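Asker: below are the sequence and a predicted model; questions follow.
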Amino acid sequence: MTRIDDTFARLKAEGKKAFVAYVMAGDPDYETSLAIVKALPGAGVDIIELGMPFTDPMADGPTIQLAGQRALEGGQTLDKTLQIARELRKDDQRTPIVMMGYYNPIYSRGVDRFLAQAKEAGIDGLIVVDLPPEEDDELCIPAQAAGLNFIRLATPTTDDKRLPKVLQNTSGFVYYVSITGITGAAEAQAAEVGPEVARIKSQTDLPVIVGFGIKTPEAAQSIAGIADGCVVGSAIVAEIAAGKPVEAVARFVKGLADGAHRA
């Protein structure tokens, strides 16, 4: 059982849906980013997705792309991203941390070395968007062996033929991408997402969390109501990009979390 498994078991017992928040590590700078991450659990965040800045983020829309650029320009590195997790773990042993990003920085570090460092830092899961199931031997299988959940994305174009392959070695939860396209591009609609979530849940016992296109507490409540929870990224990153102080970002996140928890 990982922290992710424990979190979903606890939420289920409480009759609550999960609220997952994404932030880019190192945006707008290391210290501010660390303060925001430390504020997330108190704002009602059940799982933290920590973005690994990368120079070629092909699945990300402009908001997340620019966050990654700001982080890299500010000197953010993979080591500093792991350090953010370590700092959170000094005060918080319960909130799961999922590192989300692309394979290149992990490959450059070396898979075995990266996994050992991630585990030591208190990371609980990985979302690596450019590694398909056909490449599971690269990272997915070693990650599971190291005790990390490997979370896979399903999309509107994941048909019934492809879905079993996507679910094959997934653990922790399934991340359903509610729209076709990049992050932050459109608004998720519960009426369209609901049947897709039901289709995925018919083939797995894992929780299904919906992300992309959720920007308001009302949308968080609506989407969480038809899934096991929701993820918000671009809307939170936009608040950070606007230069809002940490307390204001935390208030914004709390509104979204409260919406999801009302579902």
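Answerer: Cool, got the structure.

Asker: use CA for all of it now, contacts and neighbours both
Answerer: Noted.

Asker: quick one, helices of the stretch 1-150 of the chain?
Answerer: 3-14, 30-39, 62-73, 78-89, 103-109, 111-121, 140-145 (DSSP state H, counting those that start in this stretch).

Asker: list the contacts of the third one.
Answerer: Looking back up the chat, that one is helix 62-73. 24-30, 52-55, 57, 183-184, 234, 237-238, 241 (CA atoms under 8 Å, 6 or more residues apart in numbering).

Asker: recalculate using a threshold of 7 Å.
Answerer: For helix 62-73, the external contacting residues (CA atoms under 7 Å, 6 or more residues apart in numbering) are 24-29, 53-54, 57, 234, 237-238.

Asker: go on, the last one?
Answerer: Residues lying outside helix 140-145 but in contact with it, judged by CA under 7 Å, 6+ apart, are 115, 149-150.

Asker: mind putting those residues into a markdown table with distance to residue 121?
Answerer: Compiled in a markdown table, the contacts of helix 140-145 are given as follows (distance: CA to CA, whole Å):
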| residue | distance to residue 121 |
| --- | --- |
| 115 | 10 |
| 149 | 15 |
| 150 | 17 |
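
Asker: quick one: closest of the helices of the stretch 1-150 of the chain to residue 95.
Answerer: Of all the helices of the stretch 1-150 of the chain, helix 3-14 sits nearest to residue 95, with 7.1 Å by CA to CA.

Asker: what's the closest one packed up against?
Answerer: Applying 3 or more CA pairs under 7 Å, 6 or more residues apart in numbering; DSSP states H and E, we find helix 3-14 packed against no helix or strand.

Asker: in it, which residues are buried?
Answerer: The neighbour-count check on helix 3-14 (16 or more other CA atoms under 10 Å) flags 3-5, 7-8, 11 as buried.

Asker: next one: stretch 183-197
Answerer: For stretch 183-197, a neighbour-count test (16+ other CA under 10 Å) marks 183-185, 188, 190, 193-194, 196-197 as buried.

Asker: please compare the first structure with the one that follows:
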Amino acid sequence: MTTRIDRRFEALKKEGRAALVTFVTAGDPDYDTSLKIIAGLPKAGADVIEIGMPFTDPMADGPAIQAAGLRALAAGQNMKKTLKLVKDFRKQDKDTPIVLMGYYNPVYVYGVEKFLKDSKTAGVDGYIIVDLPPEEDGEFCIPALKAGQNFIRLATPTTDDHRAPTVFHNTSGFVYYVSVLGITGTKAPDLKSVKANVNRLRKHTKLPICVGFGVKSAEQARAIAKDADGVVVGSALVQAVEKSLTKAGKPTSKTAKAVHALVSDIAQGVRS
């Protein structure tokens, strides 16, 4: 069974270009603004959209995404509203792949079977659950695959040739290569290292490899797109949200526009 993610990467391969994968946090800074941001991403140049599921203890995320999660939670965002966000997006966009990204705890609390059913009904195509290693595939990965959805795994600079086959065993959709060691959005990727590791990991998987963590500019995106199948931008977009808010943390008329303008700029880099 092919998913929207599979079809999108196949189409981009025929176009001969890399994907732009954008990450934003669900409900940041509030539900309506979040929906407006997500709804405008495809037109701005996003090929795949990752939506962060807000969580109180996001251990892999840097200050920007942590702050976004806290803003969303303070505004009343929860899992039901996150799935509603996808459902509302799907009313106007049937084609752009949606990936939910986050931690296992909120999924476990919601109930895996119910979560998979409700998220598929809403229009979710795949998942990145950062704290579920391959050894725990029975918890969520395999049920997701059986439901006809993709389970996208993270690979890092420390994913060596011995570990890679285990990491990629049940991975589908694409591989998310974490270009730096540490948390999101705090370091710039080393382009030589990215190229070497992407080429090394290709020996272990035929899946598209998308590179993220620390990508902030069109120039970086252009350089990474030469070697990778996709470029992931997250913290920079979340920071664009934060910078547009009032001192009280409320959205302004510039909030969605700021995100879409940055996506458009980076998309030009990916496409050039």
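Answerer: Received the coordinates, thanks. What you see is a predicted model, and the numbers here were worked out from it, not measured in a lab.

Asker: coming back round to it: between the buried residues of helix 3-14 of structure 1, which is closest to residue 93 of structure 1?
Answerer: residue 3 (8.7 Å).

Asker: so that closest one touches residue 96, yeah?
Answerer: Yes: look at residue 3 of structure 1 against residue 96 with CA atoms under 7 Å: they come within range, at 5.4 Å.

Asker: which residues do these two both contact?
Answerer: Counting by CA under 7 Å, 6+ apart, the residues touching both residue 3 of structure 1 and residue 96 are residue 124.

Asker: so which of the contacts of helix 140-145 of structure 1 wins on neighbours?
Answerer: Per-residue neighbour counts (other CA atoms under 10 Å) across those peak at residue 149, which has 27 neighbours.

Asker: distance of that residue from residue 225 of structure 1?
Answerer: The gap separating residue 149 of structure 1 from residue 225 of structure 1 is 24 Å, by CA to CA, to the nearest Å.

Asker: over to residue 56 of structure 1?
Answerer: Distance, residue 56 of structure 1 to residue 225 of structure 1, by CA to CA: 34 Å.

Asker: please say which of these two ends up with more neighbours.
Answerer: residue 225 (20 against 12).

Asker: got a list of what residue 173 of structure 2 touches?
Answerer: Shown in contact with residue 173 of structure 2 (CA under 7 Å, 6+ apart): 5-6, 150-152, 207.

Asker: now with 6 Å?
Answerer: 5-6, 150 (CA atoms under 6 Å, 6 or more residues apart in numbering).

Asker: nearest to residue 45 of structure 2 among these?
Answerer: residue 5 (15.7 Å).

Asker: neighbours of the nearest residue to that closest one once chain neighbours are set aside, how many?
Answerer: In space, residue 5 of structure 2 comes closest to residue 97 once its chain neighbours are excluded; the distance is 5.4 Å by CA to CA, 6 or more residues apart in numbering. Using other CA under 10 Å, residue 97 of structure 2 has 24 other residues around it.

Asker: isn't residue 97 of structure 2 up against residue 6?
Answerer: No: with contact defined as CA atoms under 6 Å, residue 97 of structure 2 does not count as touching residue 6 (9.0 Å).

Asker: look up how far residue 147 of structure 2 lies from the aligned partner of residue 248 of structure 1 in structure 2.
Answerer: Applying TM-score structural alignment, one finds that residue 248 of structure 1 aligns to residue 258 in structure 2. Residue 258 of structure 2 sits at a distance of 36 Å from residue 147 of structure 2 (criterion: CA to CA).

Asker: higher neighbour count, those two?
Answerer: Using other CA under 10 Å as the criterion, residue 258 of structure 2 and residue 147 rank with residue 258 on top: 19 against 13.

Asker: which residues does that one contact?
Answerer: Contacts of residue 258 of structure 2 (CA under 6 Å, 6+ apart): none.

Asker: what's the helix or strand for it?
Answerer: Residue 258 of structure 2 is part of helix 255-271, with elements assigned from DSSP states H and E.

Asker: got the angle for that helix vs helix 31-44?
Answerer: Helix 255-271 of structure 2 runs at 30 degrees relative to helix 31-44, counting by axes from the mean of the first three to the mean of the last three CA atoms, to 10 degrees.

Asker: now helix 255-271 of structure 2 on structure 1. Mean distance?
Answerer: By mean CA distance after the TM-score superposition for structure 1, the fitted helix 255-271 of structure 2 averages 1.2 Å away from its aligned residues in structure 1.

Asker: could you give the number of residues near the nearest residue to residue 31 of structure 2 once chain neighbours are set aside?
Answerer: Counting by CA to CA, 6+ apart, residue 77 is the residue found nearest to residue 31 of structure 2 once chain neighbours are left out, at 7.2 Å. Using other CA under 10 Å, residue 77 of structure 2 is surrounded by 22 other residues.

Asker: my guess is residue 77 of structure 2 contacts residue 27. True?
Answerer: Yes: contact criterion CA under 6 Å: residue 77 of structure 2 and residue 27 qualify, at 5.5 Å.

Asker: still on that earlier bit, separation between the equivalent of the residue nearest to residue 31 of structure 2 over in structure 1 and residue 95 of structure 1?
Answerer: The pairwise alignment with structure 1 assigns residue 77 of structure 2 to residue 76, based on TM-score structural alignment. Distance of residue 76 of structure 1 to residue 95 of structure 1, given as CA to CA: 23 Å.

Asker: thinking again about what came up before, got a markdown table for the buried residues of stretch 183-197 of structure 1, with distance to residue 64 of structure 1 and secondary structure too?
Answerer: Output for the buried residues of stretch 183-197 of structure 1, formatted as a markdown table (distance: CA to CA, whole Å; DSSP: H, G, I helix; E, B strand; the rest coil):
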| residue | distance to residue 64 of structure 1 | secondary structure |
| --- | --- | --- |
| 183 | 8 | coil |
| 184 | 8 | coil |
| 185 | 11 | coil |
| 188 | 17 | coil |
| 190 | 23 | helix |
| 193 | 23 | helix |
| 194 | 26 | helix |
| 196 | 25 | helix |
| 197 | 25 | helix |
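
Asker: residue 15 of structure 2 versus the nearest residue to residue 147 of structure 2 once chain neighbours are set aside, what's the distance?
Answerer: In this structure, residue 147 of structure 2 finds its nearest non-sequential neighbour in residue 116, 7.3 Å apart by CA to CA, 6+ apart. Applying CA to CA, the value for residue 116 of structure 2 to residue 15 of structure 2 is 32 Å.

Asker: same deal with residue 212 of structure 2?
Answerer: Distance, residue 212 of structure 2 to residue 15 of structure 2, by CA to CA: 21 Å.
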